[in-house]
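J.: model this:
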Amino acid sequence: MYIIDSPSHDAYFNIAAEEYLLSRFPKEDLFLLYVNAPSIIVGKFQNTLAEINLQYVQEKNIKVVRRMSGGGTVYHDLGNLNFSFHTLLGEYDFMDFSAFTKPVLTLLNNLGVPAVLKGRNDLLVDDKKFSGNAKLARQGKMIQHGTILLHSEMEVLSQALTVNPLKFVDKATKSTRSRVTNLSEYLPEPLSTEAFKKLLTEEIIHNNPAAERYELTPEDITGIKKLAAEKYETWDWNFGFSPNYNFKKGIKVPAGFIEVHLDVEKGTIKQAKIFGDFFAENPIEDLETQLIGVKHESSQINKVLSAVDITQYFGKVEVEEILEAFL
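T.: Presented below is the predicted three-dimensional model:
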């Protein structure tokens, strides 16, 4: 087994690293550790916009990244440690999460924390979740990865993952919102993320005496950055990959009430209807037509709204006010 400690706090880089390492080490067992700066990691099959508070995320410059595995949405920051096991497919039961969460539980139990694996894939203490885990099978290997909340900013986590449930209706898998907690509330003494990482690494080495540390080479880093730029930093992957959904949102502005309905397929608006009690000098249908084929994304919709005299459709109103109804 190779133990790899990522040198980066960039979520794009670290999520890309998981895929890159599949090809880099097609047969070897790996244990990867990484810590991300504030970011939201969504499951492969989720509708990103239905999982996040977009306005808050944009204001806080929180990165949003879709990972390769299924499961729910999680929040990462510097108070959260992420671990990832890579093994040959078939060596372990794919649906059994216990084998690779056991080192985490053993370490915590030895520290006096009564942590347990409960349900399908969650680690809990006092029935509060501090770790979610996910899996995928690809290229003959299996990856199981998880989070460990140590001293994350819970207020940011709560705000970043809060969405108006009336805004979206879709068939994508919604994340299960669980009561979550930081392990810092249960540890006998304060532990930094780095200190906990060191302890977990020691636990892995204790269970795998032949394990070797591997440092990413300049070639590895170049390869990971290339994959990140081509895939994990793109709107098409992080948002456009989302399943089809119907968007609905209403806002109140001085010009009146405005309600937007959008049918979105793979991130692109296929149909738009705008309702309300505003007064339109020009047919609102003209604006609706111009929205068809546009990405359901702030900058693209802003271009459409800015290219017309918006007051001809909604009366005395600013583009920024109307834009809010589309996001």
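J.: CA atoms for contacts and neighbours, from now on please.
T.: OK.
J.: with adjacent residues omitted, what lies nearest to residue 28?
T.: residue 1 (6.4 Å; CA to CA, 6 or more residues apart in numbering).
J.: now the second one, please; I'll put the structures next to each other:
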Amino acid sequence: MLTIINNETDPLYNLALEEYVFKHLHINEDILLIWQNKNSVIIGRDQNPFREVNCPYTHKNKIPMFRRLTFGETIYHDLGTINYSFIVRDVKENFDRYNIFLDPIVKILNELGVPSHLESDGDICLEGLRISANTQTYHRNKMIHHGVLFFNTNLEKLDQVIEIPTKSEFEYDIVKTKHNGITNIKEYLKEDLSIKQFKKYLLDKLIGEDLIDKQYKLDYIDKTKIKKIAKEKYSTWEWNYGESPKFIIKKEFDNRMMITLIVEKGIINRVSIDSFENVMALVKGLEGSRFDEKSLKERLRFCTTIDIDKLIETLLF
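T.: Below you'll find the predicted structure:
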């Protein structure tokens, strides 16, 4: 197994790197990636960000949201969170066998004094709390096992970022994020280690201490292709929001009307408004709009009988 030393903390680049190695880098070796992202929210491949993410909080605190290529739950990332991806060629022998990838990590954690164990759902836990979440997917003859380790994550921010709206507001959700307790690895280490030291220890144990002959070094062509994927996919509204599953949202507005929206691929395609007022202009403005602030403001600018900013805040936040 080889590794790619990656000190980049931009989630756009790192998501694109992961996809590039997984789908486009054709070498006869398995690859282990270990990296960190700066403040960001990363949702699963088939998740609904409008359902999973506390949008008012992330908007106010300028925390960006991105969709990853693997399935699973929403995760808050910061520089206290470690990501790892095992990208391997033998799908038949490895897919859906989480223990193959996680037993070595559990062993390493226990060596460091962290009394952890692997749960049947693919989480690594200790004392009933999660310290790692994991997911897998495959593409042609390769698979990826992706996970995070909560080393020294800001758990207060993590709790703020992930929100569950009331059941009456959302229908047609696919994968929902687990909200059971999470704790940090750093609190349980028998010796105080920085995250840099912990990453090195992890990499040395998984790959071997002599990394000189165990690295794949990205060249100019590799990096150019990675940046292209970041720009054309992971930075786009179409990927991050437009790939959301169909959902229905119901909101009461200003004690004047009950609004029901059916949203598919991030676009409002059906609108129902229960009101005694004439709402034809509002229905026309909503239908066909992206379910985002900029598009709604543009589409509803001619609706002069209601407070548009207040309506948008009600619908989105």
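J.: how alike are these chains, TM-score-wise?
T.: Overlay of the two chains. TM-score (TM-score structural alignment, normalised by the length of structure 2): 0.92; 314 aligned residues with a CA RMSD of 2.1 Å.
J.: and the residue nearest to residue 28 of structure 1, how far from residue 186 of structure 1?
T.: 31 Å (CA to CA, to the nearest Å).
J.: what helix or strand does residue 75 of structure 1 sit in?
T.: Following DSSP states H and E, one finds residue 75 of structure 1 within strand 74-76.
J.: which residues touch the helix or strand just after that strand?
T.: Sequence order places strand 80-88 as the next helix or strand after strand 74-76 of structure 1, per DSSP H and E. With contacts defined as CA atoms under 8 Å, 6 or more residues apart in numbering, strand 80-88 of structure 1 is touched by 18, 22, 27-36, 100, 140-152, 193, 197.
J.: other residues contacting the following helix or strand past strand 80-88 of structure 1?
T.: With elements assigned by DSSP H and E, the helix or strand that comes after strand 80-88 of structure 1 is helix 98-110. Outside helix 98-110 of structure 1, the residues that touch it by CA under 8 Å, 6+ apart are 85, 114, 115, 116, 117, 144, 199, 200, 203, 204.
J.: out of those, which comes closest to residue 322 of structure 1?
T.: residue 144 (42.9 Å; CA to CA).
J.: tell me where structure 2 has helices.
T.: 11-19, 49-52, 55-60, 91-94, 98-111, 155-161, 195-207, 220-229, 237-240, 280-286, 293-299, 308-316 (DSSP state H).
J.: pull out the buried positions in stretch 46-61 of structure 2.
T.: By neighbour count on 16 or more other CA atoms under 10 Å, the buried set for stretch 46-61 of structure 2 is 46, 47, 48, 49, 50, 51, 52, 53, 54, 55, 57, 58.
J.: gap between that stretch and the chain center?
T.: Stretch 46-61 of structure 2 has its C-alpha centroid displaced from the chain centroid by 11 Å (CA atoms, centre = their mean, to the nearest Å).
J.: stretch 149-167 of structure 1 too?
T.: 12 Å.
J.: so residue 257 of structure 2 makes contact with residue 279?
T.: No. Using CA atoms under 8 Å as the test, residue 257 of structure 2 is too far from residue 279 to be in contact (9.4 Å).
J.: tell me, what's touching these two both at once?
T.: Counting by CA under 8 Å, 6+ apart, the residues touching both residue 257 of structure 2 and residue 279 are residue 273.
J.: from residue 63 of structure 1, how far off is the one residue sitting closest to the centre of structure 1?
T.: Nearest residue to the geometric centre of structure 1 (CA atoms, centre = their mean): residue 41, 1.6 Å. The gap separating residue 41 of structure 1 from residue 63 of structure 1 is 8 Å, by CA to CA.
J.: the residue nearest to the centre of structure 1 and residue 1 of structure 1: what is the separation?
T.: Distance from residue 41 of structure 1 to residue 1 of structure 1, by CA to CA: 26 Å.
J.: before we move on, what about residue 214 of structure 1?
T.: Residue 214 of structure 1 is 9 Å from residue 1 of structure 1, where distance means CA to CA.
J.: the more surrounded of those two?
T.: Ranked by neighbour count (other CA atoms under 10 Å), residue 214 of structure 1 and residue 1 place residue 1 first, with 19 against 15.
J.: buried set for stretch 119-137 of structure 2?
T.: 122-126, 130-137.
J.: structure 1: matching residues for that one?
T.: Matched against structure 1 by TM-score structural alignment, stretch 119-137 of structure 2 falls on residues 118-136.
J.: span of that stretch from start to end?
T.: Using CA to CA, the two ends of stretch 118-136 of structure 1 sit 20 Å apart.
J.: again with stretch 159-171 of structure 2
T.: OK, stretch 159-171 of structure 2 end separation, CA to CA: 23 Å.
J.: how much space between the equivalent of residue 82 of structure 2 over in structure 1 and residue 240 of structure 1?
T.: Using TM-score structural alignment as the criterion, residue 82 of structure 2 maps onto residue 81 of structure 1. To residue 240 of structure 1, residue 81 of structure 1 is 28 Å away according to CA to CA.
J.: what's the answer for residue 266 of structure 1, then?
T.: 5 Å.
J.: out of those two, which sits in the more crowded spot?
T.: residue 240 (21 against 18).
J.: who are the neighbours in contact with the more buried one?
T.: Neighbouring residues of residue 240 of structure 1 by CA under 8 Å, 6+ apart: 266, 267, 268, 295.
J.: residue contacts, the third one?
T.: Residue 268 of structure 1 makes contact with 240, 292, 293, 294, 295, 296 under the criterion CA under 8 Å, 6+ apart.
J.: tell me the contacts of the closest residue to it other than its chain neighbours?
T.: Spatial nearest neighbour of residue 268 of structure 1, chain neighbours left out: residue 295 (4.3 Å); criterion: CA to CA, 6+ apart. Counting by CA under 8 Å, 6+ apart, residue 295 of structure 1 makes contact with 240, 267, 268, 269, 301.
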